[in-house]
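Undergrad: All I have is the shape, not the residue letters:
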């Protein structure tokens, strides 16, 4: 489903200290300009207690591109949308926390009816949008749109001259991709000590396209590091990475994020209904009845990508575990890690709490696979097994195809 957004609202704002900062953007003054010929709002076609459909709403009234230092409250204020409505959207967002991932360049589409917000669309790129639609006078509902598109492969190769990080960046890999490679091979090689000038590396990277346009998303399909007489390899198969012989490169996950067992006070339920409104309000995680100050553990090796506060989710942490897995920990009282930090399975990352909107002390834990929340208590998790006999032929075909591409890149 592709949408073409109408005339953008070019809005740069000098921002004072504000109620809610988008992500961890640094404060900086911006020039403020506003076109005189603002488009008129499109009247909503439905009643307040009926969620308006996208087809009814047509194109957004305003489109705003996120600038460094922006805050959600200031953007809403400039458009004349009330803070009450902003917090209604934030309350719906607690199930997905999409607003916290906004960064400069992302777009917000606003549909208004006489100054009243009826729909808000977050556009991260052409393959990923989140839409908040008014469901009643007091509530919004969200829908997430993800397009798979087409993934095109390319080989990136280079030679070690200086550090691996510098050499890989020079060849065209991003800092995040270099970090992923280091994490994948951390048990096989010490990148600072073992690599020598003249060692080589080859990476098959795929980039996502939708309708022929790049989305900016990439993933590592396979890689090879030629370190003197050694050959280190990694190949993605069924969402996990394995070496040349099909042995897993992933360490096993833990099922529970605490050292001891605690009562499950609320289970994963994507179809949970609000007790008053009767509307579906997903519960995308598992709640553990932990006393405040209970140590919270990383359930797998990974990189911390977010440590921040939310008015409803409270203090929370996000950890990414390679390309496929992500975990989230909500309502914390204290974080013991920082953004960008590498963590190991079983490492203490936080203390549980009662922050945000919470009915009592507890830990809310989520597991996401390929960008979607799953039941962490039942979903398949990495167990560090080798490729099974039934899948060996399929793995060998993918491995050999990627190796052929790497060999061809050497001329």
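TA: Looks like it came in fine. Keep in mind that what you see is a predicted model, and the values were worked out from it rather than measured. Residues are numbered from 1 along each chain as shown.

Undergrad: Only C-alpha atoms from now on, for both contacts and neighbour counts.
TA: Noted.

Undergrad: Can you point out the buried residues in the strand or helix carrying residue 234?
TA: Element membership of residue 234, judged by DSSP states H and E, is strand 230-237. Buried residues in strand 230-237, counted by 16 or more other Cα atoms under 10 Å: 233-237.

Undergrad: Repeat that for stretch 255-273.
TA: Buried, per 16+ other Cα under 10 Å, within stretch 255-273: 256-258, 267-270.

Undergrad: and those residues as JSON lines, adding distance to residue 310 and secondary structure?
TA: Below are the buried residues of stretch 255-273 laid out as JSON lines (distance: Cα to Cα, whole Å; DSSP: H, G, I helix; E, B strand; the rest coil):
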{"residue": "256", "distance to residue 310": "24", "secondary structure": "coil"}
{"residue": "257", "distance to residue 310": "21", "secondary structure": "coil"}
{"residue": "258", "distance to residue 310": "23", "secondary structure": "coil"}
{"residue": "267", "distance to residue 310": "22", "secondary structure": "coil"}
{"residue": "268", "distance to residue 310": "21", "secondary structure": "coil"}
{"residue": "269", "distance to residue 310": "22", "secondary structure": "strand"}
{"residue": "270", "distance to residue 310": "21", "secondary structure": "coil"}
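
Undergrad: I'd say residue 251 and residue 386 touch.
TA: No. The pair residue 251 / residue 386 is not scored as a contact, 11.4 Å apart, by Cα atoms under 8 Å.

Undergrad: any chance of the buried residues of stretch 255-273 in JSON lines, plus distance to residue 109?
TA: Conversion of those to JSON lines gives the following (distance: Cα to Cα, whole Å):
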{"residue": "256", "distance to residue 109": "39"}
{"residue": "257", "distance to residue 109": "37"}
{"residue": "258", "distance to residue 109": "40"}
{"residue": "267", "distance to residue 109": "34"}
{"residue": "268", "distance to residue 109": "31"}
{"residue": "269", "distance to residue 109": "29"}
{"residue": "270", "distance to residue 109": "26"}
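
Undergrad: Against that first model, consider the following:
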């Protein structure tokens, strides 16, 4: 509030107070004078701004969102986005935001006065990625504005994944995906069983997600109640991903050896499949089509498909099967359900994470028979097909993702290998021998360390 305004209000209230108090008894003058003084202080401190309040500490001006400048998706150069100091979409061209607990895209966009129509255009562009469906606390968002509104939206998940949505000439958004490969470093972890296996592995230095991956891998070979004994030894070879020296949370189980009093078991990664030390497969195969029988393919995988009306590139990252509503949809392989979501454009859809490498999606469903976090087996009925979301007719849209990228599920190599081919046997044996040697060296170093 300006000084001149304060002085004018002060003079006005002083004159009014004198006129009123001069006609009242002394006790009334004291009471009324006190009330006037409180009112005066309130008016002096009042802010007549019409700005919409923003929760403090959330919208940030100098968020270290990194926008890669690339010639191709593989060549990433980190350029920090510079944000202005006031969190207002009206006054400032750039805003950074860290997602808080309880946030949704809708509530975040509403606080910035970004229209629902713009949000829907982003969701439509995201249909082929579905990256924005499950924003979580800690994810980073970037907003760049111009006179026409939201010009660019940036979604960053962790240290390795970013999607940039840019508004085109016709108001629609196009996306560009960036995946930072980082570097992997093999680490050897040794320990003994004290209680159950996951907690024993965690005490030894493994992350709980890594421990559960091992138990899930060996569930067909080991009974984790009857085979485990206190004092049994285990070793884990795990490669962990680092970007600029910081662990990203991504890891690859390369080898596991369990040396127990009752049971001995091993698992080694080779050609994207897991085998025991004798070369026998530990994983079940995928099925090519997630249906009980073959149906006509109404639309094929096409990463360069052009929209017939907008002429924009709208990839078709899956295979469409012409099936009636209610047709049973089957899991393509063993895995864990990672999403069961209703989407404005994808409709009701299910996503299954099969292992570190493979992921499948099933869109436009009418009913889901599984829930998030549930383990499923190959061939298990998980849903009924439908016509939900933006769909021109009843069908099943099926996607297969390998290492985070969509591939043609009808032609891509899938885990069907049951044994290692003869010509690769020596390569497998050499790889197993190398990991076992590293495990033995780590164990010797651990034994030389003085006990605490």
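TA: Noted; the coordinates are in hand. No experiment lies behind these values; they were computed from the predicted model shown.

Undergrad: List the TM-score for the superposed pair.
TA: Aligned and superposed, the two chains score 0.84 in TM-score terms (TM-score structural alignment, normalised by the length of structure 1); 367 aligned residues with a Cα RMSD of 2.3 Å.

Undergrad: returning to what we had before: name the pair among the buried residues of stretch 255-273 of structure 1 with the greatest separation in space.
TA: The span of the buried residues of stretch 255-273 of structure 1, defined through Cα to Cα, is set by 258 and 270 at 23.3 Å.

Undergrad: For residue 379 of structure 1, grab the count of nearby residues.
TA: Residue 379 of structure 1 has 13 neighbours, counted by other Cα atoms under 10 Å.

Undergrad: Can you give me the distance of the residue in structure 2 that it lines up against to residue 288 of structure 2?
TA: By TM-score structural alignment, residue 379 of structure 1 lines up with residue 412 in structure 2. According to Cα to Cα, to the nearest Å, residue 412 of structure 2 stands 9 Å off from residue 288 of structure 2.

Undergrad: Also residue 268 of structure 2?
TA: Taken as Cα to Cα, the span from residue 268 of structure 2 to residue 288 of structure 2 is 25 Å.

Undergrad: State the number of residues packed around the residue lying closest to residue 59 of structure 2 once chain neighbours are set aside.
TA: Computed as Cα to Cα, 6 or more residues apart in numbering, the closest residue to residue 59 of structure 2 that is not its neighbour in sequence is residue 97, at 4.9 Å. Neighbour count of residue 97 of structure 2, defined by other Cα under 10 Å: 23.

Undergrad: How about residue 261 of structure 2?
TA: 13.

Undergrad: which ones are touching it?
TA: By Cα atoms under 8 Å, 6 or more residues apart in numbering, the contact list for residue 261 of structure 2 reads 228-229, 232.

Undergrad: Residue 278 of structure 1 -> structure 2?
TA: By TM-score structural alignment, residue 278 of structure 1 lines up with residue 311.

Undergrad: Scan the contacts of residue 261 of structure 2 and report the most crowded one.
TA: Result: residue 228 is most packed of these (other Cα under 10 Å), 23 neighbours.

Undergrad: any idea what the match of residue 278 of structure 1 is structurally, helix, strand or coil?
TA: Assigned with DSSP: H, G, I helix; E, B strand; the rest coil, residue 311 of structure 2 falls in the coil class.

Undergrad: Tell me the buried residues in stretch 389-409 of structure 1?
TA: 395-396, 398-399, 402-403, 405-406.

Undergrad: one step back: which of the buried residues of stretch 255-273 of structure 1 lies closest to residue 158 of structure 1?
TA: Looking across the buried residues of stretch 255-273 of structure 1 and measuring by Cα to Cα, the closest to residue 158 of structure 1 is residue 257, at 39.4 Å.

Undergrad: and the gap between the aligned partner of residue 137 of structure 1 in structure 2 and residue 309 of structure 2?
TA: Correspondence of residue 137 of structure 1 to structure 2, assessed by TM-score structural alignment: residue 170. Residue 170 of structure 2 is 12 Å from residue 309 of structure 2, where distance means Cα to Cα.

Undergrad: try residue 108 of structure 2
TA: 31 Å.

Undergrad: got the end-to-end distance for stretch 362-378 of structure 2?
TA: End-to-end distance of stretch 362-378 of structure 2 (Cα to Cα): 14 Å.

Undergrad: same question, stretch 414-434 of structure 2
TA: Start-to-end, stretch 414-434 of structure 2 (Cα to Cα) is 27 Å.

Undergrad: Need the residues that contact that stretch.
TA: By Cα under 8 Å, 6+ apart, stretch 414-434 of structure 2 touches 268, 270, 272-273, 277, 279-281, 283-286, 288.

Undergrad: In a strand, residue 102 of structure 2, correct?
TA: No. Counting by three-state DSSP, residue 102 of structure 2 is not part of a strand but coil.

Undergrad: Residue 176 of structure 1 in helix, strand or coil?
TA: Residue 176 of structure 1 - assigned by three-state DSSP - is helix.

Undergrad: That should have said residue 165 of structure 1, apologies.
TA: Per three-state DSSP, residue 165 of structure 1 ends up helix.

Undergrad: Spit out the contact partners of it.
TA: Contacts of residue 165 of structure 1 (Cα under 8 Å, 6+ apart): 175, 178.

Undergrad: on that earlier part again, now for residue 170 and residue 309 of structure 2: what residues contact both?
TA: With Cα under 8 Å, 6+ apart as the test, residue 170 of structure 2 and residue 309 reach no residue in common.

Undergrad: how about residue 112 of structure 2, what's its partner in structure 1?
TA: By TM-score structural alignment, residue 112 of structure 2 lines up with residue 79.

Undergrad: typed the wrong thing, it's residue 372 of structure 2
TA: Residue 372 of structure 2 maps onto residue 339 in structure 1, by TM-score structural alignment.

Undergrad: who are the neighbours in contact with its match?
TA: 303-307.

Undergrad: and residue 154 of structure 2, what pairs with it in structure 1?
TA: In structure 1, residue 154 of structure 2 lands on residue 121 (TM-score structural alignment).

Undergrad: My guess is that match contacts residue 128. True?
TA: No. Contact criterion Cα under 8 Å: residue 121 of structure 1 and residue 128 do not qualify, at 10.5 Å.
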